[in-house]
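J.: predicted model and sequence follow; I will ask about them next.
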Amino acid sequence: MASLNVRIFKRAMLSVVRKSGQRLVRERRSCHEKYIRIRHMLGMTKRCLAIIDLINDYLDHWDSDKACHLIENTNSVVRAFRQSGLPVIWVRQEFRADLSDAFLEMREKNIRIAIEGTRGAQLHADLDWNPNDVTIIKKRYSAFFKTELEHLLAEDEVGELVLCGINTHACIRMAAIDAYQRDLRVLLVADCIDSYNDEHARVSLDYMDGKIAKVVTAAEINDILRSNVAALPAE
């Protein structure tokens, strides 16, 4: 009899938990839809933050102060996006151990970096990554190449892509150009992007700023997000 009561109790608790979870999903969806409607009413472009390639295999070779500065600034923008209810997407490279899905230079020179299942392919531990955030695996420089990024942005009605990460002259530049070619506005957060080659980074930024993208600072984008939140009507 006691065993039967325990089973009945467990079933009842499971039902309660399931219903609570379903209610939470419905409430979150309702809030998101309301947020989208309000933004449309105010004529506000929806933004999405994409953080590219801040993985251990890359940052381990950087000057520690430089890497720390990049991570701290990026985390500040991540927090601002979350507080604004806007999407955050993490993009990182990852390749098979045999390099069969890697790009030509890696295969020809046997460059073994960002290998799946290793610490090197994972995001840096100090980043404000959240399990609820979307994480995209890419195989080439562009975050759009054979990934679901374009679909996710269209589904979420994003009109402006904000980019953080590395390297300015390669993966950031490719993502910015590919976003622009898809009629998305692009913001490059100057103190949240960086490169191992300063000259190539400078030339890339000079080319993109005012044409492909607009260059801003972390403080500027955070202020913009705060002012947009303040403009939303109270519940």
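T.: Everything's here; your move.
J.: C-alpha from now on. contacts and neighbour counts both.
T.: Noted.
J.: now what about the longest strand along the chain, what contacts it?
T.: Taking DSSP state E as the criterion, the chain has its longest strand at strand 185-194. Contacting residues not belonging to strand 185-194 are listed as 70-71, 73-74, 159-168, 172, 176, 179-180, 201, 212-218, 221 [Cα atoms under 8 Å, 6 or more residues apart in numbering].
J.: below is an additional structure, to be compared with the one above:
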Amino acid sequence: MYAAQSLPGPLEVSAAAPLPEGSRTALMVIDMQNDFVETGAPRQVSGAMEIVPAIANAIERMRVQGDLIVWACRAYSLDGSNVEAARKPQFLRNPYAVAGTRGADLVDGLNPWPEDLSLVTPSYSAFFRTDLDLKLREAGVSKIVGCGVDLSRCVRATLVEAVSLGYECSVLGPAVASRNDQALNANLADMADLDITVEE
């Protein structure tokens, strides 16, 4: 049996980060790249090709409203030097989303505009080791709508972190895909429990 130990000294409560200010919404389009979307691609996500029209429609609608479009993508080195440790063995067996290759390009039908925000993400959350939070605050964004792939990984990780940073968040149900319907539905339900609105 281990004896209970008291924590040393009084615990200090760290100050919360200031809430995002502004009234703009950002649509985050996550990992809609050929190697994750096209049929037969190395890391094809089930149903990813089918959600392209829904994402394109959301982009068009939100551009008219003056919202910010954010493109979060992967761009790996062929030697795997910038791949997450957990993914590296699999990546080295069958590389995907390699910078400068067609596999890392956005899928046909989704086209960035010069005024959009684009970033390369080094891990599941688009906020991890990027300046995304700063850029969104500078743009006056207080709400984030997520779409893309894979819902159970990068989309979910990004929106959960966004909630922690004080953003109002939602996920566009018809514009996300995951490895199967069970994973899709389970993650949508979990995200609703985390105060992320599921839009239909």
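T.: That came in fine, so what should we check first? All values reported here derive from a predicted model rather than from experimental measurement.
J.: TM-score for this pair?
T.: The TM-score (TM-score structural alignment, normalised by the length of the second structure) is 0.80; 174 aligned residues with a Cα RMSD of 2.0 Å.
J.: picking that back up, for the longest strand of the first structure, give me the average deviation versus the second structure.
T.: Taking mean Cα distance after the TM-score superposition for the first structure, the mean distance separating strand 185-194 of the first structure from the aligned residues in the second structure is 0.5 Å.
J.: in the second structure, what range does that strand match?
T.: Aligned by TM-score structural alignment, strand 185-194 of the first structure corresponds to residues 168-177 of the second structure.
J.: how about that stretch: buried residues?
T.: 168-177 (16 or more other Cα atoms under 10 Å).
J.: residue 139 of the first structure: what's its closest spatial neighbour, skipping adjacent residues?
T.: Distances taken as Cα to Cα, 6 or more residues apart in numbering place residue 93 nearest to residue 139 of the first structure, at 5.8 Å, with adjacent residues excluded.
J.: for residue 55 of the first structure, same thing?
T.: residue 123 (4.2 Å).
J.: count the residues that sit near the one you found.
T.: Per other Cα atoms under 10 Å, the neighbour tally for residue 123 of the first structure reads 22.
J.: do the same with residue 131 of the second structure
T.: Every residue meeting other Cα under 10 Å relative to residue 131 of the second structure is counted, giving 11.
J.: distance of it from residue 121 of the second structure?
T.: Residue 131 of the second structure sits 10 Å away from residue 121 of the second structure when distances are taken as Cα to Cα, to the nearest Å.
J.: and the residue nearest the centre of the second structure, what is it in contact with?
T.: The second structure has residue 155 as the residue nearest its centroid, 3.7 Å off, counting by Cα atoms, centre = their mean. Residues in contact with residue 155 of the second structure (Cα under 8 Å, 6+ apart) are 30, 124-125, 146-149.
J.: can you pull out the strands in the first structure?
T.: Along the first structure, counting by DSSP E, strands occupy 47-52, 88-93, 134-138, 160-166, 185-194, 214-216.
J.: make a markdown table from those strands and add distance to residue 36 of the first structure to it.
T.: As requested, the strands of the first structure are exported to a markdown table (distance: least, Cα to Cα, whole Å):
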| stretch | distance to residue 36 of the first structure |
| --- | --- |
| strand 47-52 | 11 |
| strand 88-93 | 16 |
| strand 134-138 | 19 |
| strand 160-166 | 14 |
| strand 185-194 | 18 |
| strand 214-216 | 24 |
